[in-house]
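S.K.: Take this sequence and fold it.
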Amino acid sequence: MCSKIESETDIGKVDGDKVYTQNDDLQSGLAYIDVKEYDYDPIKLFKSWFEEAKGSDLVMPNAACLATASRDGQQVTARHLLLRKLDNDNGFIIMTDKRSKKCKHLAENPNVSMAFLWNYKKDGEIISRQVRIDGIAEELDKSDYIELYEDQPLYCKVRAHLCHQGKVIDNWNELKLKHDILYNNFVEEGKVLEMPDHFVAYKVHPKMIEFYGTTEYEIADRAMFLLQEDSSWLWKRIAA
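M.R.: Take a look at the predicted model:
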């Protein structure tokens, strides 16, 4: 139940689009996403928000939730992974194990949905932003992402050789022994951990990008962009 305001003096003063009071419960405002500032281009807007998130205190601003589905839609699965690169042609590149459930889904049904969530403080104000992306996942040629593999930290390369993603582990100690052998081969013997055949990358080509933005006491604004047949974007402002 909403609290009743006893008098006009309880409301406080209005400054721009926000209402300020001594009581946090009585503050409200309306957020505004200025799409014109980004030339009505959702990729420019994403890059701006992403760069700001990377400059905040967030640990992994490139983390995204990826949802996939089987061909018949009976199995829908979501998991978090990392955005590895935003390609020059506006594709969102991710990497994974080709033996995983997500890759089985992608082979049957390339339609995916991604979501980024960023909550952080800027100049003492809480910023809350979400970006949703619906699109088609395309498996890339190895030559397109080998550099991304090479740039991975050591533990990621060890994992790529060690782990069969999603497979049941019968003996943790045996897995640990294999890990230590791989690690020692690299550190002590200088053996190179080449990119394994099951290491794969996908590019998500967006068909829809939706932005949700607000601050601590504001009602969120949302801007949805839909890709047209001529590769232009049609945008609409939608209610929170």
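S.K.: alpha carbons only for contacts and neighbour counts from here, please
M.R.: Will do.
S.K.: Wait, a strand at Leu193?
M.R.: No - using DSSP: H, G, I helix; E, B strand; the rest coil, the secondary structure at Leu193 is coil, not a strand.
S.K.: Make sure it is actually in contact with Arg159.
M.R.: No - in this structure, Leu193 sits apart from Arg159 without contact. The criterion is CA atoms under 8 Å, and the distance is 10.4 Å.
S.K.: Now show me the structure for the sequence below, then we'll compare the two:
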Amino acid sequence: MNDNSGLDSAQLADSVIPASADPFALFDDWFSDAKNNEPNDPNAMALATATPDGAPSVRMVLLKGHGAKEGGFTFFTNSESRKGGEIRANMQASLLFHWKSLRRQIRIEGPLVEVTPERADAYFHSRAYKSQVGSAASDQSRPLDQRQDYLDRVTSLWAQHKAEGKVPRPPHWTGFTLKPERIEFWIDRDNRLHDRRLFTLEGAGDALSWSDTLLYP
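M.R.: From the prediction side, this is the model:
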């Protein structure tokens, strides 16, 4: 006879992540919950890239567009940064959202596609003027002899473009959309009895569809 006296009903409950769901719609539901409950940057996500020979690196970026119509999950960056160089050399990546207050996370994997120059322009100029200046003045990820060198650039660019209130977008400042092929939803439960469901894109062309399965925690 099994002794379940140390487990409560919540731990023994079946999966609450719906099977055969649209993973984009499920992401929207979870993201909406995060925006209402996560105290800081609910759109923050870890972006993992790798060199062609497989050396990985990871950093936090901000989600700036998502959904089926978007074609995936979009972020913006300096393509001459370390992550930009890795992306150019190996156009695939993975994302991780971790919303600690909700005890949930989502892992997303797939190839990357660069946004159009028009889309990059539109987003760059939607940012605050201070952010445009800060981005345009930065040789992101490259060595900096002293911080004052960067601050001098900021001051100079600020003065040059203050009248028009916007900075020309540097050609290397762009965005990428991750086209998901795998999306995994995870819910924390006590004693490692976590709830995990993986959605995988299958087929080709017009026959593409999502399949899903539970995973052992």
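S.K.: So after superposing, what's the score?
M.R.: After superposition, the two chains reach a TM-score of 0.87 (TM-score structural alignment, normalised by the length of the second structure), with 210 aligned residues with a CA RMSD of 2.3 Å.
S.K.: Where is the longest helix in the first structure?
M.R.: Ordering each helix of the first structure by length in residues (DSSP state H) puts helix 172-187 first.
S.K.: What does Ala69 of the first structure correspond to in the second structure?
M.R.: Correspondence of Ala69 of the first structure to the second structure, assessed by TM-score structural alignment: Ala50.
S.K.: The equivalent of Ile238 of the first structure over in the second structure and Ala19 of the second structure: what is the separation?
M.R.: Counting by TM-score structural alignment, Ile238 of the first structure lines up with Leu215 in the second structure. Between Leu215 of the second structure and Ala19 of the second structure the computed distance is 12 Å (CA to CA, to the nearest Å).
S.K.: same deal with Pro217 of the second structure?
M.R.: If you measure Pro217 of the second structure against Ala19 of the second structure using CA to CA, the figure is 16 Å.
S.K.: element containing the residue most central in space within the first structure?
M.R.: Among the residues of the first structure, the smallest C-alpha distance to the mean C-alpha position (CA atoms, centre = their mean) belongs to Ala64, namely 2.6 Å. Ala64 of the first structure is located in strand 63-69, with elements delineated by DSSP states H and E.
S.K.: after superposition, how close is that strand to the second structure?
M.R.: After superposition onto the second structure, the average distance of strand 63-69 of the first structure to its aligned residues comes to 0.8 Å, using mean CA distance after the TM-score superposition for the first structure.
S.K.: residues touching the residue nearest to Ala48 of the second structure when sequence neighbours are not counted, list them.
M.R.: Computed as CA to CA, 6 or more residues apart in numbering, the closest residue to Ala48 of the second structure that is not its neighbour in sequence is Val58, at 4.2 Å. By CA atoms under 8 Å, 6 or more residues apart in numbering, the residues touching Val58 of the second structure are Ala46, Leu47, Ala48, Thr49.
S.K.: Show me where the first structure has its helices.
M.R.: Listed in chain order, the helices of the first structure (DSSP H) span residues 42-54, 101-108, 146-150, 154-162, 172-187.
S.K.: closest one to Asp87 of the first structure among those?
M.R.: helix 42-54 (10.6 Å; CA to CA).
S.K.: can you name the residues of the second structure that the closest one overlays?
M.R.: Under TM-score structural alignment, helix 42-54 of the first structure corresponds to residues 23-35 of the second structure.
S.K.: To what extent does that stretch diverge from the first structure after superposition?
M.R.: Relative to the first structure, and after both are superposed, stretch 23-35 of the second structure has an average distance of 0.6 Å to its aligned residues, where the measure is mean CA distance after the TM-score superposition for the first structure.
S.K.: Give the buried residues for that stretch.
M.R.: When burial is assessed from 16 or more other CA atoms under 10 Å, stretch 23-35 of the second structure yields the following buried residues: Pro23, Phe24, Phe27, Trp30, Phe31, Ala34.
S.K.: likewise stretch 152-168 of the first structure?
M.R.: Neighbour count says stretch 152-168 of the first structure has Lys157, Val158, Ala160, His161 buried, by 16+ other CA under 10 Å.
S.K.: One more: stretch 57-65 of the first structure?
M.R.: Of the residues in stretch 57-65 of the first structure, Pro61, Asn62, Ala63, Ala64, Cys65 count as buried by neighbour count, 16+ other CA under 10 Å.
S.K.: between those, which is nearest Trp118 of the first structure?
M.R.: When the buried residues of stretch 57-65 of the first structure are compared for distance to Trp118 of the first structure (CA to CA), Pro61 wins out at 6.8 Å.
S.K.: coming back round to it: let's see if you can find the most crowded of the contacts of Val58 of the second structure.
M.R.: Using other CA atoms under 10 Å as the neighbour test, the contacts of Val58 of the second structure are led by Thr49, with 25 neighbours.
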